[in-house]
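Peer 1: got a sequence here, can you model it:
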Amino acid sequence: MSKAIIHSSDPITLLGGGHATAQDVAEALNIAPKLVAVDGGVVTALAAGIDPVAVIGDMDSAPPEALVKVPLARQHHISEQQYTDFDKALRHVAAPVVVGAGFCGGRVDHQLAAFHTLLVHADRPCILQAEREVIMLAPPYVALDMQPGETVSLFPLVAVTGRSSGLEWPIEGLSFDPAAFIGTSNKATGAVELWMDKPGMLLIVPRCYLRPLVAQVVQGGARWPARAQ
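Peer 2: Here you go, the predicted structure:
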């Protein structure tokens, strides 16, 4: 297991170098006030007047004129090319939950890599901001007080099963598989509860549920155990 660079008892914001508006960053910091810039995310952070507590990555997207504004002690160069900078940052941050901005939108391959990282590090809860939704790896149990008709999308990254309450199309008895059966565009009938049998399902809900999801992870410990090493 990687040794943590940043330790926090509160949620942390990871800011990537992809698309992130000033509103995205402000919303994330309102919930997770410490910001770790992921490589080129340092440019967005500094442009917003934010002093990152750390910059993590291989620094190939972080220009020298930005890095010179960050103390060397806060710069953590990790050159492993077989891993993305998001992967490097997530596994070197110890926090109850991470909010990720700047990882969705833009290049599709970068988004797919981010979803892969959520799965690989299932024991490190992370909620990604998208333009209209938030995305996380569904924990063993999650409950949301949703409005009838709101979209709840479930996309399996591996073969996975589970149970639900409060969905128009219940998922119990269904075998999800990315090559066979997915669960996008389901709808809430009211309060929603989900139970997953193992890590592997992306949960995609409207962006207004970012704060409730963060609170649930922090308060309820909704997380998968670390994989055996």
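
Peer 1: C-alpha from now on. contacts and neighbour counts both.
Peer 2: Noted.

Peer 1: ok, and what's touching the top helix by length along the chain?
Peer 2: When the chain is parsed with DSSP state H, its longest helix is helix 108-120. Surrounding helix 108-120, the residues in contact under the criterion C-alpha atoms under 8 Å, 6 or more residues apart in numbering are 84, 86-87, 103-105, 124-126, 136-137, 157, 199-200, 202.

Peer 1: packing partners of the next helix or strand after it?
Peer 2: The element immediately downstream of helix 108-120 (helix or strand, assigned by DSSP states H and E) is strand 126-129. Contacting strand 126-129 under the criterion 3 or more C-alpha pairs under 8 Å, 6 or more residues apart in numbering; DSSP states H and E are the following elements: strand 98-101, strand 133-137.

Peer 1: gap between strand 126-129 and the chain center?
Peer 2: 3 Å (C-alpha atoms, centre = their mean, to the nearest Å).

Peer 1: most neighbours per residue, which of the helices and strands packed on strand 126-129?
Peer 2: Each of the helices and strands packed on strand 126-129 was given a mean neighbour count from mean count of other C-alpha atoms under 10 Å, and the largest, a mean of 28, is that of strand 98-101.

Peer 1: compare with the first, here's sequence two:
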Amino acid sequence: MIAPIVQVDHPVTLVGGGEVRPGAVTEALDRAPSLVAVDSGARAALAEGHQPEAVIGDFDSLDPRTRALISPDRLFPIREQETTDFDKALRHIRAPLVLGVGFLGGRVDHQLSAFNTLVRHADRPCLLLGAHELAFHLPPEIALTLPVGSTVSLFPLAGVTGASEGLKWPLQDIPFAPDGRVGTSNQVTGPVRLRMDGPGMLALVSPAALAEVMRAFLEAGHARWPSRVG
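Peer 2: Purely as a prediction, here's the structure:
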């Protein structure tokens, strides 16, 4: 088991090096009060006046000026190049939930890589907040109260099946796959309940649903996928 760099009993804000709209870090910290930066994400944190509790990554994009503003005991370089900095950070955080900003928008390859990390570490609940979407890997079961008529998009990154309540187009009996059936632009018709038979399904909803999605992930007894072996 990997030793944690950050271990807390409350949500963590994780700042990436992608697009971060002004004020996004401060707003995230209102909900997830511990701050961790991924490599160059430290610049966005410092720009809003926040000192990261830890900076994790290979540091290939952490410029010397930014690095000099951070106490050395808060710098945690991980030099291996087999995984992304987001992956490095997520697997070294132990928290009930991670709220990521700076991972959506910008380069498509970076976003796809972030989605890959969400699935690779399905046992680590993490929400990625962008200007237009809130993206997360679905747990075994989740219940959400979302506005009727709002959009829930589901995109598989593995072969997966499940069931749903409260969606216009139910999921039952549909084999989803990244090279087959996907579930974009479904619509809410009532209280939503999603049950997945295995890991691999991403959900994308409006950023306005952040508080409700966080509530669902943090409620007592929330089911998680088991840790990945190997």
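
Peer 1: if we can go back for a sec, how close does the longest helix of the first structure sit to the second structure?
Peer 2: Taking mean C-alpha distance after the TM-score superposition for the first structure, the mean distance separating helix 108-120 of the first structure from the aligned residues in the second structure is 0.3 Å.

Peer 1: could you give the angle of that helix to strand 133-137?
Peer 2: Going by axes from the mean of the first three to the mean of the last three C-alpha atoms, to 10 degrees, helix 108-120 of the first structure is angled at 40 degrees with respect to strand 133-137.

Peer 1: buried residues, the biggest strand by length in the second structure. List them.
Peer 2: Using DSSP state E to define each element, the second structure has its longest strand at strand 183-196. Neighbour counts over strand 183-196 of the second structure (16 or more other C-alpha atoms under 10 Å) mark G183, N186, Q187, V188, T189, G190, V192, L194, R195, M196 as buried.

Peer 1: in CSV: these, plus distance to A209 of the second structure.
Peer 2: CSV is the format used below for these (distance: C-alpha to C-alpha, whole Å):
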residue, distance to A209 of the second structure
G183, 19
N186, 15
Q187, 14
V188, 12
T189, 15
G190, 15
V192, 13
L194, 16
R195, 19
M196, 20
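
Peer 1: by neighbour count, which of the contacts of helix 108-120 of the first structure wins?
Peer 2: L137 (30 neighbours; other C-alpha atoms under 10 Å).

Peer 1: so how far is Q75 of the first structure from it?
Peer 2: 29 Å (C-alpha to C-alpha, to the nearest Å).

Peer 1: which SS state does the residue mapped onto L202 of the second structure from the first structure fall under?
Peer 2: Following TM-score structural alignment, the counterpart assigned to L202 of the second structure within the first structure is L202. L202 of the first structure carries the three-state label strand when classified by DSSP: H, G, I helix; E, B strand; the rest coil.

Peer 1: name the nearest residue to L202 of the first structure, ignoring sequence neighbours.
Peer 2: Of all residues beyond its chain neighbours, the one nearest L202 of the first structure is L137 (4.6 Å), with distances taken as C-alpha to C-alpha, 6 or more residues apart in numbering.

Peer 1: hey, where'd the strands end up in the second structure?
Peer 2: Counting by DSSP E, the second structure has these strands, from start to end: 6-7, 12-15, 34-38, 54-57, 75-77, 93-94, 98-101, 126-129, 134-137, 141-144, 151-156, 162-167, 183-196, 201-205.

Peer 1: and the match of L202 of the second structure, how far is that from G166 of the first structure?
Peer 2: Noted for L202 of the first structure: a distance of 18 Å to G166 of the first structure, by C-alpha to C-alpha.

Peer 1: repeat for I204 of the first structure
Peer 2: Per C-alpha to C-alpha, I204 of the first structure is found 15 Å from G166 of the first structure.

Peer 1: looking at the two, which one has more neighbours?
Peer 2: Taking neighbours as other C-alpha under 10 Å, I204 of the first structure and G166 compare with I204 leading, 24 against 19.

Peer 1: just checking, that one touches A130?
Peer 2: No. Contact criterion C-alpha atoms under 8 Å: I204 of the first structure and A130 do not qualify, at 9.5 Å.

Peer 1: surely V192 of the first structure meets Q147?
Peer 2: No. Taking C-alpha under 8 Å as the contact criterion, V192 of the first structure and Q147 are not neighbours in contact, 9.2 Å apart.

Peer 1: ok, D9 of the second structure - contacts?
Peer 2: Listed by C-alpha under 8 Å, 6+ apart, the contact partners of D9 of the second structure are A95, P96.

Peer 1: same thing but 6 Å
Peer 2: Under the criterion of C-alpha atoms under 6 Å, 6 or more residues apart in numbering, the neighbours of D9 of the second structure are A95.

Peer 1: and it, what's its match in the first structure?
Peer 2: Structural correspondence for D9 of the second structure with respect to the first structure (TM-score structural alignment): S9.

Peer 1: distance check, that match against L210 of the first structure.
Peer 2: In this structure, S9 of the first structure and L210 of the first structure are 19 Å apart, going by C-alpha to C-alpha.

Peer 1: please apply the same query to T161 of the first structure.
Peer 2: Relative to L210 of the first structure, T161 of the first structure is positioned 24 Å away (C-alpha to C-alpha).

Peer 1: got it, and P63 of the first structure?
Peer 2: For P63 of the first structure, the distance to L210 of the first structure under the criterion C-alpha to C-alpha works out to 31 Å.

Peer 1: thanks a lot, see you next time.
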